[in-house]
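# Test case, fold it:
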Amino acid sequence: MESKTMNGKSGLKISVERAIIDHKLYEPLMRNCSDGLILSEKKSLKILTMNSKARALLDLEPEAKIEKVSDLLDTSAIGALMESKSVNTQANGLPIKMRSAVSGNYVWFFIEDFTDVARIESLSQKTLELNKELIGVFNEYGDETLMVTNGKGIIEFAGEKISRTCGVTSNYFAGKNVYKMEKEQIFAPSVTVRVLETKQPQVVIQTTRTGKELVAMGAPVLDEDGKIERVVSVTRDYSTQMNISKKIAALQEEGVSYENPQEEETDKVITCNDAMFEIKTLIKMVAATKATVLINGETGTGKEVIARYLYSLSDRKDRPFIKVNCGTISHSIVESELFGYEEGSFTGASKGGKIGLIEAANGGTLFLDEISELPLEQQVKLLHVLQEKMLIRVGGTTAIDLDIRIVAATNKDLEEQVALGNFREDLYYRLNVIPISIPALRNRKEDIPLLSKYFFKRFCAAYNKEMQISSSAVSTLEHYPWPGNIRQLENTIERLVLTTPKPMITANDLPKMFLENSSDTSVNVNKITRLDTAVEELEKELIKMAVEEYGTTVKAAEALGVNQSTVSRKMAQYHLKDSIEK
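From the prediction side, this is the model:
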């Protein structure tokens, strides 16, 4: 009796379901539901109907005919849904979240708008990746040099060394605001303020109330919504090293020889520019870490020199340094060149396969120059390598573990490239852990004499030439804007060494474009001084320049429009003879 009752109920339920389907009683529910809905047969998965919301979420045209659920989803997703599990998947390339309800011979599929969920998860992943890298950097330093603030700049923690260098007690900073600390010149500029303003890692040279010069590096710690939750900064006192470097640069500029074989071997960054000193100091701070570095600068500014300098100071200096110019590899072979391939993976593949450039850098440093030129499809695979620390060769199935330090470089604004859709945003965040921006040569004019003499000395030795370059020639070079930056300067000096037929290179030996650019006869005045003193200094410089350029006092006097006796007398008065001969 009971069995008959149960069978009767079951039969009634089936009859009701059939009536609902046959008379389309579900249509009001389908129209008014905020989720996408698909109704299908359980056995065949034949779609009986779907609402407009489902079509919109699946990016289907209103007239598009989809017969089965299997036309939309893969087998694994369908299997999970049939077991009443929710599934995050893709349909027509779009991220969606699906649930199901099996009822008798029918299945209801519920589709949720997963766009915002996907965006949040993507941003969350980027945040975790960035924070993971930052932790790796800051773990290299003790907590005595750390400062932590909240997202509004309120100091939550400051190490004891920071307190000492700022001349305050150990508990002074707790609860204070970095904006106020900067205004009161306890430390200025504040790297935390710069991070809060830009939402990017920053590096500054700051001066404390006690007069100490510190290099401060700060970075944001983001929450799941991509907002700054905290700012963590670390400081290093490099005042002694910076003072020594500046004195050496000043001596070199004055013509005093200073040679340190060990430094010459590793330090090819020739500079006396403050911005470049900041870069060199930052490199010394992060060289021993595995943090990814992104170098930005115009063509010819020396991005590879900076990358090699970083490599030379790292604990990987005895391991491979592999340079990959992403702009020179043909798009058709970039995947096999970067990731390698297995034998027989494509027509023309070498017997035994080939390791890729990324794998060749294992244990060492991979320098990705012109990273902005990497095709989008390869950017995805590079991101996977960075995240998983492993790769699979083209045509292979075995994962190869990697231990590499990534240094990338570009002459383009990657944020702009991201906005244009030419560069993946997630890869940009993955690379932009330690950003380094190299100034153009026109913005570091004080380096032009140093670099000119460095290249001149190098090329004279390379071509076995005994030559000199006059102060007037160097001065003319200094006033040129250098659109091609250091590379153009280097090429110019090499050309002068090779083509000048006399032992002294003067301003007249320079190409015409340099002379046209130096036609301005104005005198630079940097500070107010006594007029008689200024006249003496100007006379001294003009006479010295003329004698160096023309070789004799007679020709120098002719160029200056005075008598030869005047030039000789002034040289004796200003003690110029010894300095010119020297």
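
# Please make it C-alpha for all contacts and neighbour counts, starting now.
Fine.

# and the nearest residue to residue 187 once chain neighbours are set aside, how many neighbours does it have?
Sequence neighbours aside, residue 208 is the residue nearest to residue 187 in space, at 4.3 Å (criterion: CA to CA, 6 or more residues apart in numbering). Neighbours of residue 208 under the rule other CA atoms under 10 Å: 18.

# Residue 208 touches residue 166, doesn't it?
Yes: counting by CA atoms under 8 Å, residue 166 is a contact partner of residue 208 at 5.2 Å.

# If you count neighbours, what's buried in the helix or strand where residue 243 lies?
Taking DSSP states H and E as the definition, residue 243 sits inside helix 239-253. For helix 239-253, the neighbour count (16 or more other CA atoms under 10 Å) marks 239, 242, 246, 248, 249, 252, 253 as buried.

# again with stretch 495-511
496, 497, 504, 505, 506, 507, 509, 510.

# Need the max-distance pair from those.
Farthest apart among the buried residues of stretch 495-511 by CA to CA are 497 and 507. That separation is 13.3 Å.

# this one next, for a side-by-side:
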Amino acid sequence: MSEIKEYVRTFNIFNTLSDGIYISDARGKTIWLNDASERIIGRKREELIGRNVRELENEKVFYPSVTRLTLEKQRTVSTVQTSKNGQKHLVTGNLLKSPNGDIELVVVHSRDITEAVRTSLQLEETEALLRKYSQELRKMKMLVQSSEPSSDLVGKSKRFRELLDLCERVASVDTTVLLTGETGVGKSTVAQFIHQLSHRNKQPFVEINCSTIPETLLESELFGYEKGTFTGASRTGKTGLVETAEKGTLFLDEIGELPLSIQPKLLKLLQDKTYLPLGSTKSKTADIRIIAATNQNLEKLVRENRFRTDLFYRLNVLPIHIPPLRERKDDIVHLAQSFLNKFNSIYGSNKTFSPQAYDVLQNYDWPGNIRELENLVERVIITSPQQEISANDLPDSLKKASPLAWIKQDAHGCETFPQLLESIEKEWIQRALRKHGSTRKAAKALGMTQSAIMRRMKKYGLNR
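Predicted coordinates for the structure are as follows:
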């Protein structure tokens, strides 16, 4: 006991330190703490001396208790401790032992790091804001540099805005992206949009369609080859598209068509960013981002053993589905106007669509999606004889698919308004039956009961 008192008299010198010193005995009872420790913990010395650190930890005076941890582990322990007033400190507990190895005291050193933590968090927030502002500046730059934004990326519908918002978030990270959607929805344009918003935007964007290159050539196109690898090979070798895309983005379109023989090599590239050119014994490292796209159901291909399961999961980290045009009808008019401006500029014309023509365009389902719409706008600009493109200038396949066009075409055969309503009702029921294949599904689509649709079918002489 006399030795401990001697310790305490010696401890008074610690009051000159700005760091906290907290001393407990071998059972965790508080013996002494310096002035700095009082300030850090927010309690007076008299309130703590004689109390066990475990009780103080339960009361959240400080937590976790590094004294307790040091005694339990029987060794020096360092951790970040939070006091009741919310301050954070880096604390280290040290055992002080007698000559025979018994624990006499636990001495804890504390340094206030609250300000350092706050500064670090502020720095992280600032960096996040800088990344966000940089991305916004890149978006503005894309619009300024192009007199006409990409015609595929036009629209105001909720589905379209959600797609763009997701692309912007995805562009800020370097993870692999898998774009899915029907043919013609603009997967390549979305991939370029993500690249332009990313930090790789000043580096190459390299695109390859996996379905257009023969299997025997695809591997050499992707990974390149060394000189003299095979008969007919270039004497200087060949740089592959992976190397061409260095620091940038490699876009693999129609990834579902990738041959099984090449899939393990792509998996290795995705896993550890390395690849082996044909004829080489030394792997190369690639600093690239990979965006893949497909109009196929990859999960079905996996079940059919036509696509590797591990490759699918590696690609499917950030999936983005691009909706077909029939699911974003509100965008059709905006897209048509955008294509109209584009081809008017190309062909030196100044043509417009009539309101009726816009109605027909908006009510068509567009199985070929944006690509079909673009091709149609170009065609009617060339073939329509008048300055204003009317509904009659559009192909019959579109007009027949448009309810509004049908009404205008056949209204003359109805002498009274009730007759017109009946003809419309009959036509809508026929369309629903053709589209859905059963009276139950057709009734649900039309907001009718099945018995009601059956009565009207009998009335109009319709069969299933």
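
# Now do the contacts for the residue most central in space within structure 2.
In structure 2, the residue lying closest to the centroid (CA atoms, centre = their mean) is residue 170, at 3.6 Å. Applying CA atoms under 8 Å, 6 or more residues apart in numbering to residue 170 of structure 2 gives the contacts 177, 194, 318.

# Can I get those residues in TSV including secondary structure and distance to residue 364 of structure 2?
Converted to TSV, the contacts of residue 170 of structure 2 look like this (DSSP: H, G, I helix; E, B strand; the rest coil; distance: CA to CA, whole Å):
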residue	secondary structure	distance to residue 364 of structure 2
177	strand	31
194	helix	29
318	strand	31
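
# Mind checking what secondary structure residue 403 of structure 1 has?
Here residue 403 of structure 1 is recorded as coil under DSSP: H, G, I helix; E, B strand; the rest coil.

# Aligned to it, what sits in structure 2?
For residue 403 of structure 1, the aligned position in structure 2 is occupied by residue 287, per TM-score structural alignment.

# which part of structure 2 lines up with stretch 3-14 of structure 1?
Under TM-score structural alignment, there's no match for stretch 3-14 of structure 1.

# where's that stretch relative to the chain centroid, distance-wise?
Relative to its parent chain, stretch 3-14 of structure 1 has a centroid offset of 69 Å by CA atoms, centre = their mean, to the nearest Å.

# show me where the stretch 101-250 of structure 2 has helices.
According to DSSP state H, counting those that start in this stretch, the stretch 101-250 of structure 2 carries its helices in the segments 114-145, 158-171, 187-197, 215-223, 241-244.

# Nearest to residue 80 of structure 2, out of those?
Residue 80 of structure 2 lies closest to helix 114-145 among these, at 10.2 Å (CA to CA).

# buried stuff in that closest one?
134, 135, 138, 139, 142.

# I'd like those as JSON lines, with distance to residue 21 of structure 2 appended.
As requested, the buried residues of helix 114-145 of structure 2 are arranged in JSON lines below (distance: CA to CA, whole Å):
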{"residue": "134", "distance to residue 21 of structure 2": "46"}
{"residue": "135", "distance to residue 21 of structure 2": "48"}
{"residue": "138", "distance to residue 21 of structure 2": "52"}
{"residue": "139", "distance to residue 21 of structure 2": "54"}
{"residue": "142", "distance to residue 21 of structure 2": "58"}
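
# ok, now which ones touch residue 245 of structure 2?
Neighbours of residue 245 of structure 2 in contact, by CA under 8 Å, 6+ apart: 203, 204, 205, 206, 288.

# Please work out how many residues are found near the fourth one.
Which is residue 206 of structure 2. By other CA under 10 Å, the residues close to residue 206 of structure 2 number 18.

# Give me the nearest residue to it, chain neighbours excluded.
residue 250 (5.0 Å).

# ok, that neighbour - how many residues close by?
Residue 250 of structure 2 has 25 neighbours, counted by other CA under 10 Å.

# ditto for residue 446 of structure 1
So residue 446 of structure 1, with other CA under 10 Å, has 16 neighbours.

# Tell me the spacing between the aligned residue in structure 2 for it and residue 39 of structure 2.
Aligned by TM-score structural alignment, residue 446 of structure 1 pairs with residue 330 of structure 2. According to CA to CA, to the nearest Å, residue 330 of structure 2 and residue 39 of structure 2 sit 64 Å apart.

# I'd like the distance between residue 362 of structure 2 and residue 391 of structure 2.
Residue 362 of structure 2 is 12 Å from residue 391 of structure 2, by CA to CA.

# Kindly report the same for residue 282 of structure 2.
For residue 282 of structure 2, the distance to residue 391 of structure 2 - CA to CA - is 63 Å.

# and if you look at residue 128 of structure 2?
Taking CA to CA, one finds residue 128 of structure 2 at 51 Å from residue 391 of structure 2.

# go on, residue 140 of structure 2?
37 Å.

# what does residue 96 of structure 2 give?
Computed with CA to CA, the distance linking residue 96 of structure 2 and residue 391 of structure 2 is 93 Å.

# One more: residue 183 of structure 2?
On the measure of CA to CA, residue 183 of structure 2 and residue 391 of structure 2 end up 26 Å apart.

# So which of the buried residues of helix 114-145 of structure 2 is the closest to residue 160 of structure 2?
Using CA to CA, those come closest to residue 160 of structure 2 at residue 139, 16.5 Å.

# And the helices in the stretch 1-150 of structure 1?
2-22, 27-32, 52-57, 75-82, 115-138.

# Hmm, I typed the wrong one, I wanted the stretch 351-500 of structure 1.
Secondary structure of the stretch 351-500 of structure 1 by DSSP H, counting those that start in this stretch: the helices cover 357-360, 376-388, 414-420, 425-431, 447-462, 471-478, 485-499.

# Now the first one on structure 2. Mean distance?
If I follow you right, that is helix 357-360 of structure 1. Compared with structure 2 after the fit, helix 357-360 of structure 1 shows a mean deviation of 1.2 Å (mean CA distance after the TM-score superposition for structure 1).

# same check, this time on the fifth one
On superposition with structure 2, the average gap between helix 447-462 of structure 1 and its aligned counterparts reaches 0.4 Å (mean CA distance after the TM-score superposition for structure 1).

# burial measure for the nearest residue to residue 442 of structure 1 once chain neighbours are set aside, as a count.
Nearest residue to residue 442 of structure 1, sequence neighbours excluded (CA to CA, 6+ apart): residue 481, at 5.3 Å. Residues lying near residue 481 of structure 1 (other CA under 10 Å) number 15.

# Could you do residue 214 of structure 2 as well?
Applying other CA under 10 Å, I find that residue 214 of structure 2 has 10 neighbouring residues.
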